[in-house]
Structure formats: structure tokens, C-alpha cells
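# Structure, please.
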Amino acid sequence: MMKKFKSLNVLSVLGMIVILSSCLSKIALEDDKILQQNEVQIQEYIKAKNLSVTKASNGIYYAVTKVDTNGRKMIAGDTVRVHYVISRLDGVKIDSSSISTNKPFKFIYGLSTSIFTKLLPLLHETEQGTFIIPSNLALGSQTFPNLPANSPIRCDISWFRTYSEEADIDRYVRSNKLTVTEKYTNGLRYIRLKEVTGDYMTSGKIAKVKYTGKLLNGLVFDSNVAKTDSFSVTIGGTSGIITGFQRGVERMKVGEKAMLIFPSSIGYGTSGSGKIPGETPLVYEVEVLAVKDN
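Prediction:
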């Protein structure tokens, strides 16, 4: 009797697996059918509108209608603001940002599941674009007012901008036409202003430097250029000097001039210091005058 009971259990489980497999197969077939229908609708729309588009690897069709390849690409952690209009392929508007009152939609890239996380990686900041999106990448089987389930949609991006310390630094570098010599994983940008020959300073040596510290808006918060004495930095030191300045000077040679730009994470952090607000990137122009033994 026990053996028969076990056999019935096994048969029951196998039966359930067969039923589930059959259901999943039907769902997969239905999804494929919807995708095929979407593809036909999209291709007809592209032809009717005479659009020149590219198909992205994620399946979205897009055209960059205002090009700026020097614009910044958003990165994880950026706060992003975007102006957009979403419409059906028959032209009926479904949704939009408040363009007339300049209230863009806002999200954090890397944390949000917004549809814009699929679109904006295809653009540089300040570019504009048109996107034709199949339903599986849009609203799927959900039904919304004026939008039937499984409908492909069009989205027009008229403006977007990234906000973060990294974005502010990138914008500063670009607007001042600076060429970054090296960028480090901690966010430090090293820009060589005067190149010299010779060896780098070794650990334990003391660098004598002149410097001017500024905010990105140009406000000078500290400088020793007009002073008689220079400022001492121990190469390989680990305390007493903010990390961005310390590591930047360690990258220099005697006689060299450089600009160091870095985020608050290796500056004065979230609390700031004196004239420096928290979460503020810093710019230092530095010259190494001499080096001596400790």
C-alpha cells in the first residue's frame, strides 16, 4: 500500500509539471505573437512617418534629433531630470512632463525602474531624441486610460540633464575646455599644466608646494601663493591633509604645475569646512617648488 501511495504522489507531481509546462508554453507563444504584432505596427509607423531610426540592442528604435556627442552620459547615482511627451502611434498623447511650467520628471539613475532608464543611455546630455518602444519594454499587458494593453508607444525627449558632483565636475571640465591627463577611480582628475622631466617623488619625502583652492563657481577659499612660506606635503602621508589634495600632489614632479579636481568624498565630505559647503567638489591649482628629506 505504501508503494502505491508513493507512486500516486509521483504521478501527481509529474502531472502538475506537464500542466505548468503547457501553460508556460502558451504564455511564451502569446508573448511572441504580441512582439510580432508590435514589430509590424512599429515598422508600418516608421515607414508612414519616413523616420530614419536605429534599433538598439534592447529592442527600442530611436533617432537622435539633436546631436551633441560631447555631452555627458549619465552614470549610476546621478539625479536626472527630463522633459518628455509619450503618445500612442496614432498620435494620441498619453503623458508628458510639465514643459510649460518647467517641471521635469526626476529620477535617480541606478535606483529607478522608470522607462527612461531604457531610453536615456542612448543619448548624451543636451541631445534630443525620438523613441519607438515595443510594449514589452513599455507598459506591457497593463491597460491605462487611452492606452490599450500591449501597445507600442512613442516617446519624444526634448531635454534632460544630470545632477551630481560627478556631473558638476564633468561640466566644469568641458566648459573650461580642460584636458584631463588622468582620472582615478576615487574621482580625482589630474590635469597637467606644466610638464617637466625627472622622477616622481618617493614615499617619505616632503614636497614644498604653492596652491590655490577654488570651488567650481570660481570662489577662492584658500591660497598660499602670496605668502612667503610654502606648504609641506609628506609623500605617502595618511593624515592631516584631505585625500584629493594629498594624492594629487603625490602624482607630481618637482617643478611641475597641475590642476586637481575632485569630489567631496575625498575632500571635505558631507559636512564641509569654513567657506566650503558639504558635498562640494574642489579645484586646486598646485605647483611643486622643491622636495626635501623628512
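# contacts and neighbour counts: CA atoms only from here.
OK.
# neighbours of residue 212, just the number please.
Neighbour count of residue 212, defined by other C-alpha atoms under 10 Å: 17.
# What separation do you get for it and residue 249?
13 Å (C-alpha to C-alpha, to the nearest Å).
# List the residues that are in contact with both of those two.
residue 286 (C-alpha atoms under 8 Å, 6 or more residues apart in numbering).
# With adjacent residues omitted, what lies nearest to residue 283?
Sequence neighbours aside, residue 261 is the residue nearest to residue 283 in space, at 4.5 Å (criterion: C-alpha to C-alpha, 6 or more residues apart in numbering).
# helix or strand for that neighbour, which one?
Per DSSP states H and E: residue 261 is located in strand 257-262.
# The structure of the following sequence is requested for comparison with the preceding one:
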Amino acid sequence: MSTDVAQEPLDIFVRRVLAKSELLQTQEVFQENYSSDTLPKPLGTKAPLTLYIINHGAEASTESPNPSTGSPVKCVKLCKRILDQDPANTILCTQKSRVSLNFELVLVVEYEDNTFNVLTLPKDLSAFTKYTTDTKAFVGSTVLDPTTGAPIIQHQSVTQPYEQFVIKYNATSTAYANFEYTVTIPLSSFSAPLRKCELNDPTLQSYIVLRNLTYQVDVLDQYLAQAGATTTIWTTMVNFSLSEDIIDKLGINQDIQIMGTPEYVCQDSSCDCC
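Down below sits the predicted model:
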């Protein structure tokens, strides 16, 4: 860059960050706690998602007890989290920022007989009593309805920001497609207050940053699951949770003027060419 070029006003077009919210190690995969009443009530608090992973070699049977116990689960590891699309964000009536993540999980399961299997969730899940030959694991009756197989929304509704987690159907409602995690962040909890003119700016958008993905696994006891109306199958209970940092940056498009020197200054040539 030439030192002979004088400084001049430069008009720079940028996305200016006005405020941000950092949700550190937020648990995205969870199920809602329920009371111990005769008719359990949702409590609006989180617990790990309990997976009932079918034992290796176990078969559904009408015998009681089921003699086909199979080999229990020894360990579960997260192979990959697949984001089906970029994180979505919606500004709700200039009061809240709603962040949504749609994803699938690929788990590697090791059994006590030293065999392995790969689970793609939620595709390989079933509700209790809805077992098929493609089923590799179940979830509880408060996550998938055992009568219809319909997903049930899980809530964290005790402390702000409020959260939801649910299994989503595919477009034809014939299979489970992905998980959806949603968090609604009040704009009042961001790092700086936004003025009314900024909230009404038509270019107001948010940019979502995800980092520090972690997961927790706790292999529990064997469980005889209800596979169908008259059949059962042996499984291993595994508590699973997934957490990461979610950073929501709110910004607007702005022109910023500074005094500076352009890195390259073009010059007209002396020829008559175009």
C-alpha cells in the first residue's frame, strides 16, 4: 500500500451488533419431570431424556417373563449431531427472541457381549406398544404417546428463558424426522437495552452462534418394555442429555464512516478503452 495516499472518509456497510445473550451449557435434549401423583402432572423442569435401548439379540415375546434377555448396553457415545438446517430465529413483537434448532443424533452403542450398533435418533425410536422390526429404542410415555405414538412437547417453564423440546414428524407424518429444541429469550435479558427505534429497524436480525457441544450418558438398569399389546422386550435404560453454548447476537445494518486509507485505489488509464 502506497504511503502517498491521503486518508479520506470511508463509508463502510456492516452488521452492527447491538446486544447479545449468552446461554452457557444449555441442556437441549431433555424430558420434563412429572409429579408422583396418581395422575402425574408436568412440573416444567428438566430431566435427562431416558432411552430404553433394546438389548442386543433380545426378541419380543408373549411369554411372561420374556426369556429372550439379550445382551445389555455397556456404553453409549455420541458420534455426531446433525443440524438439519441453520438455527432459526424470530423476533416476537419486539419483546422476545425465539431460537429454534432442528437436529438428529447419531449414537454408537456398545453391548456387554462386545457387539456394536448405530442409532440414528429420532428415526430409530418408537413409543411403548409401537414396536416394529426397525425399532432400536423406546422413550417414555410422557415423550411419545403409547396409544397413538404422537410426540408430546417437553417444557422448561419455571425459569426464564423458557424452553421446549419435541420429536418432530416428517412431512407425511409417517416417521420421526428430527428433534426440535426451542428457547424464547426476553430482550430485556440481553447484554444491553435496545431503543425503540432499534427494535423497529426493519433490518433487525439475530445471528446464532453454537459452541462447546457436550453430552452426558448414564447407563442404568435393564427394563422389560411393553413392545405391543401382548408382547414385551428387554431393554437397557440410558439417561442421555446434550448441552452447548447458545449465543444470540442482535444487530442491524448500518453505514459507518471512518477516516482511513483504502488498501487499493484504482486509477484511470490513459487509453481510450472501455
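# Got a TM-score for the two of them?
In this superposition the chains share a TM-score of 0.19, using TM-score structural alignment, normalised by the length of the second structure; 88 aligned residues with a C-alpha RMSD of 6.1 Å.
# Output the contacting helices and strands for the strand holding residue 261 of the first structure.
Judged by 3 or more C-alpha pairs under 8 Å, 6 or more residues apart in numbering; DSSP states H and E, the packing partners of strand 257-262 of the first structure are strand 189-194, helix 243-250, strand 282-292.
# mind listing what's buried in the first one?
Yep, that's strand 189-194 of the first structure we're talking about. 189, 190, 191, 192 (16 or more other C-alpha atoms under 10 Å).
# Pipe those residues into CSV and attach distance to residue 155 of the first structure per row.
Shown next, in CSV, are these (distance: C-alpha to C-alpha, whole Å):
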residue, distance to residue 155 of the first structure
189, 36
190, 39
191, 40
192, 43
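# closest to residue 128 of the first structure among the residues you listed?
Within the buried residues of strand 189-194 of the first structure, distances to residue 128 of the first structure taken as C-alpha to C-alpha reach their minimum at residue 189, with 28.8 Å.
# Quick check: the closest one vs residue 172 of the first structure, distance?
11 Å.
# ok so, going back, what's the closest of the buried residues of strand 189-194 of the first structure to residue 41 of the first structure?
For the buried residues of strand 189-194 of the first structure, the nearest to residue 41 of the first structure is residue 189 (47.8 Å; C-alpha to C-alpha).
# isn't that closest one right next to residue 182, touching?
Yes. The pair residue 189 of the first structure / residue 182 is scored as a contact, 5.9 Å apart, by C-alpha atoms under 8 Å.
# could you give the angle of the strand holding residue 261 of the first structure to helix 243-250?
150 degrees (axes from the mean of the first three to the mean of the last three C-alpha atoms, to 10 degrees).
# what comes up buried for strand 257-262 of the first structure?
257, 258, 259, 260, 261, 262.
# Just send those back as TSV, with distance to residue 25 of the first structure too.
Converted to TSV, the buried residues of strand 257-262 of the first structure look like this (distance: C-alpha to C-alpha, whole Å):
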residue	distance to residue 25 of the first structure
257	67
258	63
259	61
260	59
261	56
262	54
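# check contacts around the residue nearest to residue 25 of the second structure when sequence neighbours are not counted.
Using C-alpha to C-alpha, 6+ apart and skipping the chain neighbours, the partner closest in space to residue 25 of the second structure is residue 244 (4.4 Å). Residues in contact with residue 244 of the second structure (C-alpha under 8 Å, 6+ apart) are 24, 25, 26, 27, 28, 210, 211, 212, 213, 214.
# Fine, thanks again, bye for now.
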